[in-house]
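>>> have a look at this fold, sequence not included:
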C-alpha cells in the first residue's frame, strides 16, 4: 500500500478488540515512525507503553483530576481498559534554540506516523486527548519528567469486524491550500 492509499484509507476505531501488537512488532513500528522531519534531530518525544494493570494508572490519574474518589474511580479505570494496549504520547522538549511548539509538533508527528503504521499492520487505533492531559495528577500517574507534556493516548487493539464506511467526507482542497 502506498503512503497515499494509507492516508486515504486510515480510520479511527472508537472501539477495538482484545488483541494487540507484541512488543517486538511495536518497537519496529516506533522505529519507522521516528523518521519524520525533526529539526536538529532532537527527538523531543517519548512513548509510554501501558498494558494490563498499568492502564489503571491512566484511569486513576483522570479520576483524581476530576476530583473523583471511591467507586467513581472505577469508571475512569474501565475507560482506560478500552483497549489492550495504550500508548501515551509525551512531548519531551529539549533546551536550545528550537521553540517548544515545534518540538511538540514533532511528538504529534511521531504519534500520527505510528497510528498510520499500526493501521497498515492491521491494528485498530484511536487517539484520545482531553482537558486533563496537562493536569498534575495525570502527569504524576505517567511519571512525567519536569517540562514533559502528555499529548494524549493511542488506544490499540484488533480491528473490529465491521464494514468500512468508505472514505471520510471529502474536503475541497482549494479551501485549505491558498496562494499568496
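Yep, it's here. Predicted, not measured: the structure shown is a model, and the values here were computed from it.

>>> from here on, contacts and neighbour counts on C-alpha atoms
Noted.

>>> pull the number of nearby residues for residue 53.
For residue 53, the neighbour count with other CA atoms under 10 Å is 11.

>>> next, the one to line up against it:
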C-alpha cells in the first residue's frame, strides 16, 4: 500500500481541463473524492470549507452565466471569447468548487485557508488514485463578485479552487519543475549567531 501511495504522490500531474472527457466519476467515486478532501489537517476541527458540485446540465447552465458576466464586463470581446467562457464547465464531466469558509476562531484565518488548499490537493490525489485526471483552477471567475453571488458565497468565503475531474484522452507529459535542491536548506544554530 505504501508504494502505491508514494507512487501516486510522485507521479501526480495535472491534466489540462480541455483534455478531460467522459466518463467522469460515478456517485460512489465522487463521495470518495469528497471524503478524501474532508480528511485534511484541520486545526480546531472546524472544517473551514464546503463544496459545490457541478454535473450534468448544471455545468452548461453555470457556463452560460459565466459567459454573460464576462461579456458584460468585457463589452469589446468577440463572440469566440464569449463562447470560450460559456464552455468552461463543460470541459470536464465533474467540476467541484472548493469554498474556503474561515470562521472567527482561535485558529488563525491563514491556517484555515491553508486547510482549504489541502482539501484541493487531497481531491486531486484521490482523483488520480481512482484513475482520473484532474486540474485545480481558479481563473478570473474565482475572484469575481458576481460569480461569488451566483455561488451564494458569504462575505467571509472565497473560492479556493475549481477541481475539474474526468477521464483523459492522452496521459499528461511530465513538465519541467523547479530544482528541488535549490529549495532545500538545513538550519544550523551556529549560522544564526
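Noted; the coordinates are in hand. Predicted, not measured: the structure shown is a model, and the values here were computed from it.

>>> need the TM-score from the superposition.
Superposed pair, TM-score by TM-score structural alignment, normalised by the length of structure 1: 0.86. Supporting alignment: 178 aligned residues with a CA RMSD of 2.3 Å.

>>> longest strand in structure 1, please.
Using DSSP state E, we find that the single longest strand of structure 1 is strand 149-158.

>>> average distance between that strand and structure 2?
Once the two models are superposed, strand 149-158 of structure 1 sits on average 1.0 Å from its counterpart in structure 2 (mean CA distance after the TM-score superposition for structure 1).

>>> onto which residues of structure 2 does that strand map?
Under TM-score structural alignment, the alignment places strand 149-158 of structure 1 onto residues 158-167 of structure 2.

>>> list the buried residues of that stretch.
By neighbour count on 16 or more other CA atoms under 10 Å, the buried set for stretch 158-167 of structure 2 is 158, 159, 160, 161, 162, 163, 164, 165, 166, 167.

>>> return the closest of those residues with respect to residue 104 of structure 2.
Proximity of the buried residues of stretch 158-167 of structure 2 to residue 104 of structure 2 (CA to CA) peaks at residue 158, which lies at 15.0 Å.

>>> quick check: chain neighbours aside, which residue is closest to the closest one?
residue 100 (5.3 Å; CA to CA, 6 or more residues apart in numbering).

>>> cool, residue 72 of structure 1 as well?
Using CA to CA, 6+ apart, the nearest residue to residue 72 of structure 1 is residue 63, at 7.5 Å.

>>> for that neighbour, which three-state class applies?
Counting by DSSP: H, G, I helix; E, B strand; the rest coil, the backbone at residue 63 of structure 1 sits in helix.

>>> that one: how many residues sit nearby?
Counted with other CA under 10 Å, residues neighbouring residue 63 of structure 1 total 22.

>>> give the contact list for it.
Neighbouring residues of residue 63 of structure 1 by CA atoms under 8 Å, 6 or more residues apart in numbering: 69, 72, 73, 76.

>>> which of the helices or strands spans the third one?
Remark: residue 73 of structure 1 resides in helix 71-80, with elements defined by DSSP states H and E.

>>> how much space separates the counterpart of residue 128 of structure 1 in structure 2 from residue 96 of structure 2?
Correspondence of residue 128 of structure 1 to structure 2, assessed by TM-score structural alignment: residue 137. As judged by CA to CA, to the nearest Å, residue 137 of structure 2 and residue 96 of structure 2 stand 10 Å apart.
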